[in-house]
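# Need a 3D model of the sequence below.
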Amino acid sequence: MPRLLIGNDFTEDLENAGEQRLATARWHAKRAVFFARDHDVLVLPEAPDDSFVRYVTALTGTDPASLAVVTPPEPAMLTPATLADPSLRERVRATLAGRRIDAVIPLHPDPAAVDLARGLGLLDAVAGHAFIAQGGGSLANSKAVFRALAAGTGAPIPEGAVCADPEAAARAVCPLFEQGHPVIVKHEYRQATRGNEILSPVGGITAWGARRLTVLGDSGAVAGYLRDHWGELAGDGGQGHRLVVERYFPGSTALFAEFTLTDAGTGPGTGGGSGTGRGTGTGIEPAGQGEMVYDPKPSAQIMPVRTVDPELTAELLARGRALCEPLHAMGYRGTLSTDAIVTPAGQLYFTEFNGRTTGSSHIYAEIGARIVGPDYPARRVLLEHVAWPVTSFDRAVAALSDAGLAYSQDTRTGVVISTAFDAAYKDLCFCAVSEDLAGARKLRQRVLDLPDA
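Now for the predicted structure:
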């Protein structure tokens, strides 16, 4: 059955509008093409290039001629105002004519997407629409809410606090400084490390997972810095958002486990997409897991987990699933990523969750399970590299083919380009598929050594 996919990758909670955010939104949203099935309709900030669509659908087996893409008149983030625009809605309605839509799937669970579905007569096709419509997506993406639910369910979390003002943040930071520990401070919503900063009583720390390191000498300097930079740290002038303070563990390994939350197992009378019932927990299924690599910003991801003790991976999955249970019971439906670290001492701590389609989802679900095969976690390793400088998408495809590096369905190894090309970035992400991690790393290096793409 056809579906309506909404590429609202960024919301106003996660990122402010602006030229850079628009470029990021249009770039990231095009990964929805990987999720497309025959006859789907995609609502995107701008239309993907034909070459990208042909490339992806050749790998996934989707008929590109059966797909339809609807965009605003000019490239625009799919904000609530954009999704409410009557002309956009009319174009979506006209495109849907004759298609019996089975599901409406937004990349981010935003009330605006539910409102669009309601206006199209498709409200029941949105899983968990009652929860999303009342702002539940914000709960599922709040680092502050995460800490409360993690603490309540007994998940191990780093020492720290949720802070509503700079004075509370100073009270959380200073005791950790007195013990010689650096801290990481996090914007409640921002993603991909853009809202993170490391504060430390000493220098010499690499700021993995954060935009910068700031060294502060004493409690007075801490209080002054937090007061003077509160608007930047909490975002949007500090209005309406909280700051999370956590002990920072240098040299840790970052992990994630994603789960799919569905209506399976909900109580009687709670079917459909309402998500109003009390979940029993059986509607929570593991979807994918892996490792994030920093250098010091995000530079790669490995799927499945390969470099930590299998017992810790099992704990990641078991405790991650337990973290899903409160949100499932509340009515959240969709993808939930639970993030964690393993410290150099071998301790597992959970750090946040993300209730949305993430930058990892299409790697394990589409490149992994759909293209490589459902047995990929046992047979293959996927290594996605974040930034490959290229001049165009077509030249990158040709360079991989000429070098014999393109993904082969026969060997189930090779390189899959995992993002569209955007002139604002002038690079691509790619996924190296190999039988083991060493092989995937060699493939990645061969791509980066290509003379011209």
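# Every contact and neighbour count from this point should use C-alpha atoms.
Noted.
# Against Gly154, how distant is the residue most central in space within the chain?
Nearest to the geometric centre of the chain sits Thr358, at 2.2 Å (C-alpha atoms, centre = their mean). Using C-alpha to C-alpha, to the nearest Å, one obtains 25 Å as the distance from Thr358 to Gly154.
# Return the list of helices and strands in contact with the strand ranked longest in the chain.
The strand spanning the most residues in the chain, taking DSSP state E as the definition, is strand 284-294. Here strand 284-294 touches strand 253-261, strand 298-303, helix 310-330, going by 3 or more C-alpha pairs under 8 Å, 6 or more residues apart in numbering; DSSP states H and E.
# In TSV: these, plus mean neighbour count and distance to Ala223.
Below are the helices and strands packed on strand 284-294 laid out as TSV (neighbours: other C-alpha atoms under 10 Å; distance: least, C-alpha to C-alpha, whole Å):
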stretch	mean neighbour count	distance to Ala223
strand 253-261	25	29
strand 298-303	20	29
helix 310-330	19	33
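# Reformat those into CSV and put distance to Thr413 next to each item.
Below are the helices and strands packed on strand 284-294 laid out as CSV (distance: least, C-alpha to C-alpha, whole Å):
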stretch, distance to Thr413
strand 253-261, 24
strand 298-303, 14
helix 310-330, 24
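# Also this sequence, please, to line up against the first:
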Amino acid sequence: MVRVLVGNDWSEELEEPAGTGWAVQRLAWFAEDGDILVLPVRPEEEFLAYVTSLTGTRRASLRILVPPPGRVGTGVLTADRLADPGFLVALRDLLGGQPADEIFALWPDAAVAELAGALGCPEALQGHGFLGQSGGLLGSSKAVFRAVAAGVGAPLPDGAVCADPRRAELHIARILDDGSPVILKQDYGSGSDGNEIVSRTPDVPLRGARQIRVLGAADSGSGGVGAGLRAYLDERWDWLTAGGRHRVVVERYHPDSRAYFAEFWLSDDGCRLGGHGEMQYRPLPDAQVMPAPDLDERQLHTLVEGGRRISEGLRAMGYRGVLSADAVVTPAGEVLFTEYNGRATGSTHIYEIVGKRVVGEGFGRDRILLERVWPTGWEVPSFGAALRRLRESGHAYDPETRRGAVVLAAYHPGRKGVMLCFVDEDLESALHREQLVGKLFTAG
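Here you go, the predicted structure:
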């Protein structure tokens, strides 16, 4: 079986792409013997050797192919790079003139469907027809998410999808009048960058958004629409709608909630649960813990079964691939779904490969995973140096004890770091190990 793995991330149909080719190197975790990896830049050989030593994949069996630079350079796999005639010749040569058996992409983009067609094997990409019509974008739309979730009966926070600022005004004022803050979401925002909170008081904890805008009772329209709220929307509407191209989600914000996800793999054969976990914020995404901690039986059931219904709804439309259903658990114990992400997320390779393949059967029973996003103050000189420090200190992941730190991604020179996942028997032990490892990389 020959697979083609495509390291793309996000869609140029949504915004002008930018990147360094660093984040998509997580594609290496999915590689199996004989795979062809298509990446925007060639990964460090030391990183590939490290990943394959943990997954058991034979490094020598993998083929790496990097298309010529495209219209925005080499950092991302734009559509023109995937359609480059020389690249297609080279890829067909690696396939030995035979069609690929499977095409797996990090992002379900129309350009990948076109690549499958150019290779003469559209059937190798499940959901080809849907993706070829840019259906993959529906899996990242917060507006479409609310329609699908409401349609399948998954619990949602109070709110509305708004294409008009006057409609947004009315729903924001209504929720504020009920005594709750409001979170506004760009339709296609990612990583909480497209979110803002509107509140009548400044004491709302900031989580999952860049900033809080405080509007007094007169400003926000107690019993109606206030001038301050209208001025705020006049100021921010262009940003919220990406220049008027998209809709805005208005949603009741539940302070002090905890954020969780349940991720599913959708295929022609059905819908299977991949994994679940907690997402921690400070105020933007800061860490992940897998599997999901501190949920009672009812809450976990609601998270998984609600996520399954949402996934089945999108699957019925033709979507195939990974879908993460995100939810919050409120201080009152309610489970409310807030969005989905139709792509291989920053969680997928952690639970699916590090958890299930590297850690093995004990994952979720006697071992948990803690990933920390860019710990403050950490500086790593290079991937190789970071790995050596971990090994010399005894903190590198040990397959015998099934404990230690796994380096998830290669070195990012701009941020002077790598991403780490801590494997231990419980969260307390993982946090303690994180503190010890931090001493290896903290400047001064």
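# re the thing from before, how about the residue nearest to the centre of the first structure, what's its match in the second structure?
Using TM-score structural alignment, the partner of Thr358 of the first structure in the second structure is Thr345.
# In a strand, that match, correct?
No - assigned with DSSP: H, G, I helix; E, B strand; the rest coil, Thr345 of the second structure falls outside any strand and is coil.
# residues in contact with it?
106, 322, 324 (C-alpha atoms under 8 Å, 6 or more residues apart in numbering).
# And the aligned partner of the last one in the first structure, how far from Ala369 of the first structure?
By TM-score structural alignment, Ser324 of the second structure lines up with Ser337 in the first structure. Taken as C-alpha to C-alpha, the spacing of Ser337 of the first structure relative to Ala369 of the first structure amounts to 17 Å.
# Which of those two has more residues huddled nearby?
Each of Ser337 of the first structure and Ala369 has its neighbours counted (other C-alpha atoms under 10 Å); Ser337 has more, 29 against 17.
# Identify the residues contacting that one.
256-259, 353-356, 358.
# Same question for Ala83 of the second structure.
114-115.
# hmm, try it at 10 Å
67, 70, 111-112, 114-115, 118 (C-alpha atoms under 10 Å, 6 or more residues apart in numbering).
# ok, the residues you listed in the first structure: which stay?
When you map the contacts of Ala83 of the second structure onto the first structure and apply both residues aligned by TM-score structural alignment, their matches' C-alpha atoms under 10 Å, the shared contacts are 111-112, 114-115, 118.
# In helices only, show me the residues you listed.
The members of those that map onto helices under DSSP state H are 111-112, 114-115, 118.
# His349 of the second structure touches Val24, doesn't it?
No - assessed by C-alpha atoms under 10 Å, His349 of the second structure is found out of contact with Val24, at 11.1 Å.
# more neighbours, the two?
Taking other C-alpha under 10 Å, His349 of the second structure and Val24 do not tie; Val24 has more neighbours (24 against 18).
# what's the matching residue for that one over in the first structure?
Using TM-score structural alignment, Val24 of the second structure lines up with Ala29 in the first structure.
# Grab the nearest non-local neighbour of that match.
In space, and not counting its chain neighbours, Ala29 of the first structure is closest to Gly7: 4.9 Å by C-alpha to C-alpha, 6 or more residues apart in numbering.
# What number of residues are in the vicinity of Gly139 of the second structure?
Gly139 of the second structure: 24 neighbours (other C-alpha under 10 Å).
# that's a helix at it, yeah?
Yes - per three-state DSSP, Gly139 of the second structure lies within a helix segment.
# ok, it - contacts?
108, 145, 188, 311, 314, 319-324, 339-343 are the contacts of Gly139 of the second structure under C-alpha under 10 Å, 6+ apart.
# want to throw the contacts of Thr345 of the second structure into a markdown table with distance to Pro375 of the second structure and secondary structure?
What follows is the contacts of Thr345 of the second structure, written out as a markdown table (distance: C-alpha to C-alpha, whole Å; DSSP: H, G, I helix; E, B strand; the rest coil):
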| residue | distance to Pro375 of the second structure | secondary structure |
| --- | --- | --- |
| Leu106 | 25 | coil |
| Val322 | 27 | strand |
| Ser324 | 24 | strand |
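# any chance of the residues you listed in a markdown table, with distance to Gly274 of the second structure too?
Output for the contacts of Thr345 of the second structure, formatted as a markdown table (distance: C-alpha to C-alpha, whole Å):
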| residue | distance to Gly274 of the second structure |
| --- | --- |
| Leu106 | 15 |
| Val322 | 9 |
| Ser324 | 9 |
